Structures are given as structure tokens and as C-alpha cells.
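> compute the structure for the input listed below.
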Amino acid sequence: MMNSIPTVTLNNGVLMPQIGYGVFQVPNDETEVAVTAALAAGYRSIDTAAIYGNEEGVGRAIAASELAREELFITSKVWIGELGYDATVAAYEASLAKLGLDYLDLYLIHWPAPASESYLDSWKALDMLLAAGRVRAIGVSNFLPEHLEKIIALGGTVPAVNQIEAHPALQQRDIQGANAAHGIATEAWSPLAQGALLSDPAVLAIADTHGRTPAQVILRWHLQQGRIIIPKSVTPSRIAENLDILGFELAAAELSAIDELERDGRTGPHPATFNG
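Model (predicted):
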């Protein structure tokens, strides 16, 4: 299955699977089972974060899988409470230890928390970890264009990825445009808007046309527009279903119909005001 998952070439040449498995809000004691199911279904990219409290569970699933490390793409994130140079380096080491890994494929600053701008010092720490070969790519999460500009103005590495809330009800085209202008890949968290759009008439009609589920239609919309996606489910059948989106294609009119579902439907905090 891994060979059929499309990849995105990040701005430093690293290949990242375009479809990954997210573990947000999965309790640590359930994470090993969920990630094991995802790996069995064919996922090779796993997205976690320090604040999720389930890096140990991810690590146990990786260890039990017997998959070669180079087959996997593992992402984690530094939380707001660990922003700053030294704290970020320590947080990285802690995440590695919990995951039982020697390196990460992608490490992200989870939120900019702009009140202090400590994310700038954290970025310098990520840049150091990248230069030292401790991580294959570095990026950010929930960064607005103005936060990206301040990172880029440091003159170091340009983020490889900006992971943002993105789904038909909140498309954040301004951020996607800023990402593209800097060669930064857009990764969508909550790509299904926590299920809010699965009963939308437009989505249902498209799903009926293709003999697919509404979730598959929305995930396919993301894929065809070039975003990286990390859908989450703990149900094995849905875990597999979310990966099974490569055998059909949405027409231009169908993509446009989904585009028209924009309604500023944010489900998470606003990055301009969220400081943890």
C-alpha cells in the first residue's frame, strides 16, 4: 500500500507521504492499538505531538510493527510551554525518548503563541537540530502569514511544512497562498472538520456519484488540491477507508462545489490570539 500513497516533495527534497494518520485526542493507552491498525492498513506517516500525551503509545506501535525505520515518517511537535531555544531542544529530546526513536522525520512548532514571540528562538533550535542531522525536516503548525514572515526574516531555514486547520468550511486560502509563495507545503489538520460536513447535500451528492463515502470525497478534495492530510479515527474500518481514496477522481465542477462550502467554520483556536 505504501508504494501507492502519493508523496509531496518538501522544500529540502525530503519526500513526505501525502496521507498520514493523526492521533490527536487518542488516549495513550489506546494509541498503540490505533497506530498498529493504521500501520496494518498501509499508513506509514504518523502525526503526534508532545501535548497529546501519547508519544509512548506511538512508540510502542512502531517498535512492535517490525517495519524498517526508513519506511516510516514520524512527526511530533513542541508545545507552547516549551518555546524558547533551550526548552525546545529539551522537548525534542523528551519526545524522542518517549517515541523510542533516534530521529524524527518532521518536527513542528505547534502554535506561534505570538504574545511572546518565543517561537523565533524555538525556530533557531529547530534549525540547529536540522543542521545536526537530528531531524530530516522542520516546520510549523498554525502559523499565520505574519508569523511565517518573521521566521523567514531570521535568514535560516524556510519551514518545510505549515500544518493548519483546513477543511471545506475553513479553507484559509490566504495562509495556503503564503505557504505556496515560500515553497512551504500545506498540511491539513482536522481535514474532515470533525465530521461537520459529512451530511452536507453537496458532499452527499458527489459521494453518491462516485459510490464513495462523504469522508472519502472530502479527503480526495484535499488530495487533488495538493494538501497533505492526517485524518484521525480509532475505528479500524474507517482508518482503512480514509486511506482508500486513490481509486477515483473528482471533476473540476465537484471540486468547485466543495470549495463553495467555505463559511469560516473554525473548530480550533485562532492563532492570532491563542497563547496556551
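> C-alpha only now, for contacts and for neighbours.
Will do.
> isn't residue 255 up against residue 221?
Yes. In terms of C-alpha atoms under 8 Å, residue 255 counts as a neighbour of residue 221; the distance is 6.2 Å.
> tell me which of the two has more neighbours.
For residue 255 and residue 221, the more surrounded residue by other C-alpha atoms under 10 Å is residue 221, and the numbers stand at 24 against 19.
> from residue 246, how far out is that one?
11 Å (C-alpha to C-alpha, to the nearest Å).
> this one as well, want them side by side:
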Amino acid sequence: MTEILGRADTTITLNSGVRMPQLGFGVSEARDAEASVSEALAQGYRSIDTAAVYGNEDGVGRAIAASGVPREDLFVTTKVWNGHQGCDHALDCAAASLDRLDLEYVDLYLVHWPTDALAECVQTWDGMEQLREEGRARTIGVSNFRAGHLRRILELGGTVPAVNQIELHPHLQQHEMRALHDAHGIVTEAWSPLGRGSVLDEPVLHGIADRLGATPAQVVLRWHLDAGRIVIPKSDTPGRITENRAAADLRLSADDHAAIATLHVPDDAGRIGPVPDDPGGSAR
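The predicted structure is shown next:
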């Protein structure tokens, strides 16, 4: 369920009952996470996405602490990486992340990458459920899971992931995964929602942007938001941080959406990140 709270403050109620801001801020490969998160929080972003493997949770934590924003107004996501899969390892990784973030809990904790080892997958999810039960994670989900990986979790009969965070942009529209998510009440979250800039030269997007007095990046972000997805664009530039947040003010037409749909590249050829079927794939 999507609830409109204001200009860029739309939230989505996850299957756990937790409300998550639809437009967030990512810090993967951030040059200075503390500075960029400080800027994002000052500009009104309230959802911050990081991960243990990014190596910047401490900077994110410092920015949060210095922001003066009440903890209950923030939504913080982090993730367990492959080297810490398995129940005990996941619990240890979460404890270390909370220590670096200087937080008592995170709002969303994700399995960052799937593993081909079924037993390890099950054990990791056991640890994730324990974190939720203990209150160290308000809700739990996965990242980079494809259909087969996701069905492993669903077949356990326990907690259904609240979110699957996947690469998704106009060149890789993930129709199969979005349908699977919808069938099970899982929210789709798009990482690299702008395709690392690779989609922004498309004439279709420039045409829409020129008509609306916007930028192609804003058009793409509004396309995501209209579809009910969570997006976490990243930037180290204050002007871009402002620009991305202003995407919430746009209104796209049905014709705009139909035009953007034509930008999908078949057969996974539009993918820019590593293929999730490779459990050793690098962090994005």
C-alpha cells in the first residue's frame, strides 16, 4: 500500500507492516559517505541505504548522529555480505554493522547476495528471522535474488522477504521478477535506478524531460515511483541530490510510460551489474 505524505515523502507499507520511504538515498561507492548522507538528510531524505561491504557504515552513522534528525524519523538499511552467510555469521555481521552505524536497530536488513549453497541460504535466513524477532532489524529482505533463489526462501514457509533489491532501470525492466514479487507481496526496490547514467542519453527520455521542464534522470525516477517501486539513487553532488528529490514533483502520462517501456533491452542484455547467479559476483 502506498501512502502519500507529501512532496517526496511517499511511503510504502511493507508486508511486515513497516512503512518505508519510497525515495531513498544510496551510498554504494560514495566518495565521502558522511558528507553525502549529511547533505541528503539536510535536504529532507529520510531513508539511507548502505551495506557492510561498502565499507562506509561508520561514515553513515556519523552523519546520522550529527544530523539532529530523530531516530524514529529515519529508515536505515544495511546488508550482510557473502563472507558472513550462515546463521551465526549473519548475527555477528549485524552486530558489527550496528556498532559501526552506532544504532540499536536497523529498519531493514538484507541478504546482500544469494548463495548457491542451499543449507547456507536456509541458515542465513534463520539468522535474519532471529534479528527481526530480537528487534535488531524491524524488517528483513533480500537483494539481488533471482526467481530460483527467492523461491528457496518462500518454500521455507517462514517470513516472506519484505523487499528484494535488484538492478532495475529502463534498459533492464525485470518483468519476471516484478510479477513474482507482486504475487507474494514483496516490494521491488531498484538499485542503480538510472542505470549508472547509461539510460540518460535515450531520446525518448529527453523528449519527455523537455516537455516537462525536467531532466532525464528525474523522468526515470518518476517512472519508478509511479510503478510503486522503492528507489535509492546515489550522488556525491549536492545539486544532483536536490535534482533527484525533485523527481517526486513530476507527473508522467500513460503515453510517457508506454514510451519508456520500449527502452527495455531483451535477454538480460541491458544488465550493467554482475549476474546474481554467480554467488561470487562483486558488490555493485
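> all helices of the second structure, in order?
Assigned by DSSP state H, the second structure shows helices spanning 33-42, 57-67, 87-101, 118-134, 147-154, 175-184, 203-212, 216-226, 238-245, 254-261.
> quick one: the closest residue to residue 281 of the second structure other than its chain neighbours and residue 142 of the second structure, what's the gap?
Nearest residue to residue 281 of the second structure in three dimensions, chain neighbours excluded: residue 274, at 5.8 Å (C-alpha to C-alpha, 6 or more residues apart in numbering). Here residue 274 of the second structure is placed at a distance of 16 Å from residue 142 of the second structure (C-alpha to C-alpha).
> more crowded one of the two?
Taking other C-alpha under 10 Å, residue 274 of the second structure and residue 142 do not tie; residue 142 has more neighbours (27 against 15).
> identify the residue of the first structure aligned to the more buried one.
The pairwise alignment with the first structure assigns residue 142 of the second structure to residue 140, based on TM-score structural alignment.
> what does residue 101 of the first structure correspond to in the second structure?
By TM-score structural alignment, residue 101 of the first structure lines up with residue 103.
> residue 113 of the first structure now?
Per TM-score structural alignment, residue 113 of the first structure is aligned with residue 115.
> wait, that match sits on residue 82?
Yes. When contacts are counted by C-alpha under 8 Å, residue 115 of the second structure is listed as touching residue 82 (7.4 Å).
> so what sits against both of the two?
residue 279 (C-alpha atoms under 8 Å, 6 or more residues apart in numbering).
> related to what we said a few turns ago, burial of the match of residue 113 of the first structure, as a residue count?
Neighbourhood size, residue 115 of the second structure [other C-alpha under 10 Å]: 20.
> would you check how far apart it and residue 89 of the second structure are?
From residue 115 of the second structure to residue 89 of the second structure the distance is 14 Å (C-alpha to C-alpha).
> got it, and residue 60 of the second structure?
22 Å.
> more neighbours, those two?
residue 60 (25 against 18).
> ok, now how distant is the more buried one from residue 231 of the second structure?
Computed as C-alpha to C-alpha, the residue 60 of the second structure to residue 231 of the second structure distance reads 18 Å.
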